[in-house]
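In: show me the folded form of this:
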Amino acid sequence: MNQFNKKYLYQSFLRQPVWFFRSFIFWTGIFFLTAYSANAQSVSGTVYEISQNPVRKSPLIGAHVQWAGTNLGVATDTSGKFVLPRTTQSNWLVVSYVGYFPDSLKVGADSELEFVLRSEKSLDEVVIRGNSTTIDRMSPIQTEIITSRALAKAACCNLSESFETNASVSVSYADAVTGSKQIQMLGLNGTYIQTNVENIPTIRGLATTFGLNFVPGTWIQSIDVGKGAGSVVNGYESMTGQINVELQKPDSREKLYANAYVNNFGRAEFNLNLSHQLNEKWSTGLLTHASTLRNRIDQNGDGFLDLPLYTQFNAVQRWKYQSERLMAQFGVKALHDDRTGGQTTFSPDKRQSAGAPVYGFGAKVNRMEVFSKIAKLFPEQPYKGLGLIMNASVHDQRSFFGFTPYNGRQQTLYGNLIYQSIIGNTNHAFKTGVSYLLDDYNERYRDTTLLRTESVPGAFFEYTYNNLDKVTLVAGNRIDFHNLYGVQVTPRVHMKYQLDRATALRLSAGRGFRVSNPLAEYFGNLVSSRTVVFREQIRPEVSWNYGASLTREFDLGGMSGTWILDYYRTSFQNQLIGDLEHPEFLYFYNLQDKAFANSFQAELNLNPIERLEIKLAYRLFDVQQTMGEPFGEQVLLPRMMINRDRVLFNAGYALPYDKWKFDFTVQWNGKRRIPNLDPTYDHTSYVDMPTDIAPAFFNLNAQITRTFRMWDVYLGGENLGNYRQSNPILGANDPFGREFDAGIVWAPIVGRMVYAGMRYKIKR
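Out: Predicted coordinates for the structure are as follows:
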């Protein structure tokens, strides 16, 4: 997922996993030279690449050409040409180059061949994807690429709604009032996933609360979802996986993209993306978003808004410079989000009704970012490069829960300097560099003040061994010098072994380290009468992740498909425990014994007939943690709010030329453990702790899209089965009483939702 383009270092921080057309081969002289070729004692040919601006075919210097399964190979010369003696050991010729998709060919009588290798990421970052969610076949990290086609299967108004058809990542509301959402992967919530935007760590710290809502769906070009410990190049915080979001680029093929959306609840949004090529080297882009919900909805009649009223404005202005030896991007992001929730009679200027207090929730978030990315290119040595990523952000949040204020401010400076090259030949490559992270936190909740400044310089080295069609090994280590928590060493290793041409085995292991932000990560549980208690000084979380994945491609009776089986285990040396077992308290303390998350997933992707795509997946979690510190006990309990089983079915069908597209998704969410909040129960011991089990439920989504030359119009629905959690807010009739709790949400709060929208595009 975080592989560098070995020709262009720029790609090491502008990740663009792409589909660049499949490699093709021109068989010349097949009718006239057959007799001559049959007797030839060698094969020769030329290896090309596709260059951009302008698009042309150029010789690829130093590409490796080898007979599969042997040590017989040569490198292409300065004209991209090669001559290789034939052998009786193999008739498969494999061509590879670091940063490019390898190609292979069963060689017959022909002796003059032509290969065109496709870059894993293009210089100008124009992503050419396939028509569905795909698996990155070359990466040793199990990486799923969610393409723009897959994103269009649902409305995808923002990043939190972009995983509806994904089996690995699930999304749910964090509570029944604030509208914040959380994701889960490998049995753990999104705080353990390193979520980057164009390889810049973004949804972290205080942004974990609403960050998924702050990336509009129409800005997204693609999403890479990598399981397990990620690359050491991007830092130490990844524990269960990495998500990298690629945004639309300044030199996009669409100079104008507009999207409008509305649903039956009254939510409306408008997005406008603009891009302009200023001259041969400069381009600029503007991404804008505005959305709002002003309709008060209370379907269950509990006196509380089911969805908060909100208004959001969001924009990115960026510029790009590209020449033969230098590439740069820089830009600025700005966001304002204002939301209000609580009782239906609440408004910021009306906190009492008939002389009684009215419970309300409010949150105003203002965020500003500036970023730059610079790469030095070496055309004569395409495997070599030097790049620098810089990002600075200020995140300011002002919130209240009833009459309790919560204010938070985070200032961040991030830098990553990366150098890459080879050792001897392109089979042995490396990335090395230094990084720096500065985080300044200031949080205030009731009488609790949390102040923290983290200054973390670090260095890393990552080695890649590529044995062409058999083994790819990535081994890396980084060392970080944390001003508060000392030296942190983060080793990680990934391996892909090609069992045969259709079957790949991936193995991974690695350490993760992160400093938690309890109030931001348990934000939804603050909408309650619980007393927050920090039992001790919270230490950083440390985990080890181990995983294995088996991918098998098949073609059966004209049906093509892919089987994926994977198993991952995350074991914690220390973990933040957010203890919800007691109805009147939210305890925070460190792990006393053991905690782990086991994840098993089986997934089938099938194309039974032309233009029909089917996905069927089953996921099983076993997540447990040691509880009981407040009473001096150590009891291993299943983690709350995690459903043990999940089944996903998705079918998508398109008529010729994609004029009509139909998508249908069914999600089955299994049972999960939830707190027992009955005050008559005795909660003094964690042994035989009173607990409840939330029932399993189905969720049905569907969408129909009609495509015209420049227009798309779509109509869809979510939660078509109209399933809703009963009584999502406990003690709703007395929100200032001891039993009030809106943080125990495990199912949809609102019922059936119908939406419609349109997309308008003008291409260059």
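In: every contact and neighbour count from this point should use C-alpha atoms.
Out: Fine.
In: can you tell me how far the spatially most central residue of the chain is from residue 438?
Out: The residue lying closest to the centre of the chain (CA atoms, centre = their mean) is residue 243, at 2.4 Å. Plainly put, residue 243 is 22 Å away from residue 438 if you go by CA to CA, to the nearest Å.
In: before we compare anything, build this one as well:
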Amino acid sequence: MYRLLSIALCSVAALAQQFVGEVLVREESGALRPAPGVRVFWQHGTEGAVTDPHGRFRLQWHGADTLRVRSVAYGTLDTLLLEPPRDTLRLVLAGTYALPELKVEATPPVISAAPVKTEVVTVRQLEQSACCTLAESFEKSPGIEAFSADAATGIQQVQLLGMHGKYTQLLLEAVPVPIGVTSPYQWELIPGQLLQEISVSKGATSALFGASGITGVMSVKLRQGEQAPRLFANTYTNTNGRVELNGLGGRSSTESALLGYLHARWQPWLDRDRDGFAEMPAVRHLLLMGRVFHQGTWEHQLLGSAVLGDYRAGSLEQGDSAYPVTVQIRQAWALGKASRELTDAVQLGFQGLLQGGELRTRLGGRYYEGQELAALARALLRIGQEKETPVRAILVASLLWQHRRERLRDSLTYELAAPVPLLPGLSAELMWDPFPSVKFIAGVSGELWGRVLRLSPRVNLSVEPSDWIVLRLGGGTGYRQPVLAELLPALANSRRLELALPGLESAWNAGASLTLHLPVLGSFWTLDAEYFRTEFRQQWVEDMDWGARRLRVEMLPAKADHVLLLLDGAIAPLEFRLAYRWWNSRAPTGGRWQPRALIAPHRVLWTLNLPLAENTWQVSTTLVWTSSGRIPSTADNPDSLHWGERFPARLRVNAQLLRRFGALELYAGVENLTNALQSPAILARPGSPYFDASMVWGVLEPRFLYLGMRWSR
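Out: Below you'll find the predicted structure:
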């Protein structure tokens, strides 16, 4: 996962791998003037930039490749670069519009060229989705899926490789985010419209980010620097009453930036069955964020954010049988980074993260309270340069301090604290290129849990015998400490809770993939096949298979197999993506090994994107078919409250129409056109001993139309 490793040091210690350029346009008089708002990107990579008002940009060195410049107003230019520019790179456009070049312009590939299997969601793909959270950003993703965790709390789950998203390590601007009480809502707290790119590396990836990324690492990159407009505004509303506002403003250049971010969301509760119970909560959500960046001898960055969130659902009427649901989230964090090049082959970087959070939840007669304060410090040393030295190394020393208290009140009271308040760690990774077509990465992370040293070794191999084929292999181990807050979706019911407090979850993961990039009909088509296996020796499992009125939570083994087949390409101007996914996720629930409940083993994704009229119009559609799956047995309930043993297959269709007017974009669309819904969403009425809002397998939000606007300058 060398690309993510580069991001980690790039954000903190990779200035030697960056260069500065300027794009100019030649007028009819022969004079040169800056070309603002021009896209600059690598032909065979995902890195890119947009020129600032002075025509300048800063870009990460990608290795020998063709640098592409694309502008509807000024034309196009392709420049082959064999080595990093030593001075400012000057690129001059003729100033004429070249329609043929625009028509065959390649879309960045969904699979990056990294040694570890990495799926990329670009800002272009984010803008083709309706809205607006990190979880909703994966609408067109072939390998990452998001859905409602239950019909009460509003938690959005993300799944990768057949496992819950909590086993995917989240990186915010290349800094690992510690597990905490607000983690179940982390996919809701980051707005997708303010992101520049999401990179998801699958499997046991780099050891430099710790051991908790068992099924992968997700790196989230905010709009910044040349990639951020000076001003950006986005508004959104839909027929279900949801309203969103996203904003970005400030000053930026290649040397410094001062940016502010805003995200606000308002959403009424939704009772589509009109049974007096809101399956989707009323939401009030506000995020404020600021960023300061400066590049000199040292590169400095400082980010800070505050989040307020309130969710209300459950019974819409009060009384003895009412089942109120309230969620209150308070979170604040500050992130700092500094880096410097010591020599041409040695870079030093520092990272720091301070995070505080509080989560208070009521689910009927169950109450949860959690508070946390965490501080993370990391020092990174990188030795060697890619393409220059065949052997390179990265060393990371870290220290994590956590103060976390959780309390769950049911018929009994359960309390859980951070098992180790102070967690020192040391990671090392060696990268070796024995041949130009072979990349080998081996690393290990170690953490001192009290008096016990826990190690997590990881190995990855990439073989690229030609420019159009890549074979990747990888494997390693990992572990993580669960938190009580992760149980909230499973507690939205009247089941009797039988809870064993968690120990350390431990697992191994291994996988392989084959990727082909083929020139077809004037564009590159990507054909990809991957297989991953995850096996937990100990996993904290929510077991609903001991009866319809019992919920056992205990440490059990678990396994998951994942297969993904992908075809991604274009028949100009139409772009398409077709993917098939198979999961075989199993655990010994109910006393015997069986498929995991509420998971669809099969999924087919088909997306189409059609730019028209010189890219001023854009039509995009998404079709998602998911198979039937197993439902926990309800045979213990009265006959009128029996659900079947399996939920049905379903087809979900989304479509969007976008119109560009220079700096203004207007878009409209429909979500869930087929109105494929789980019905009913809850079992029995609130107050009943058989009530259950935790068995969610399908879509809860009915069909809706939406309108949106984006403006930038």
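In: tell me the counterpart of residue 719 of the first structure in the second structure.
Out: In the second structure, residue 719 of the first structure lines up with residue 672, judged by TM-score structural alignment.
In: how about residue 515 of the first structure?
Out: Checking TM-score structural alignment: residue 515 of the first structure goes with residue 481.
In: make sure residue 257 of the first structure is indeed in a strand.
Out: Yes. According to DSSP: H, G, I helix; E, B strand; the rest coil, residue 257 of the first structure belongs to a strand.
In: just checking, it touches residue 274?
Out: Yes. Counting by CA atoms under 8 Å, residue 257 of the first structure touches residue 274, with 6.6 Å between them.
In: residue 69 of the second structure versus the match of residue 515 of the first structure, what's the distance?
Out: 47 Å.
In: which of the two has more neighbours?
Out: Neighbour totals were compared for residue 481 of the second structure and residue 69, and residue 69 leads with 24 against 16 (other CA atoms under 10 Å).
In: show me what contacts that one?
Out: Listed by CA atoms under 8 Å, 6 or more residues apart in numbering, the contact partners of residue 69 of the second structure are 38-41, 76-78.
In: and it, how far is that from residue 40 of the second structure?
Out: Using CA to CA, residue 69 of the second structure is found at 5 Å from residue 40 of the second structure.
In: helices along the first structure, start to end?
Out: Assigned by DSSP state H, the first structure shows helices spanning 10-13, 34-38, 148-151, 518-521.
In: and the longest one, what's buried?
Out: The one in question is helix 34-38 of the first structure. Buried residues in helix 34-38 of the first structure, counted by 16 or more other CA atoms under 10 Å: residue 37.
In: corresponding residues in the second structure for it?
Out: Against the second structure, helix 34-38 of the first structure falls on no residues (TM-score structural alignment).
In: stretch 237-246 of the first structure now?
Out: Per TM-score structural alignment, the counterpart of stretch 237-246 of the first structure in the second structure is residues 212-221.
In: report the distance from the matching stretch to the chain centre.
Out: Per CA atoms, centre = their mean, to the nearest Å, the displacement of stretch 212-221 of the second structure from the mean C-alpha position of its chain is 8 Å.
In: and the end-to-end length of that stretch?
Out: 20 Å.
In: other residues contacting it?
Out: 4, 160-161, 163, 167-174, 195-205, 477-480, 507-509, 534.
In: if you set the cut-off to 6 Å instead, what comes out?
Out: 167-173, 195-204, 478-480 (CA atoms under 6 Å, 6 or more residues apart in numbering).
In: show me these that map onto strands.
Out: Judged by DSSP state E, the subset of these located in strands is 168-172, 195-202, 478-480.
In: could you single out the nearest of those to residue 391 of the second structure?
Out: Nearest to residue 391 of the second structure out of these is residue 201 (CA to CA; 22.2 Å).
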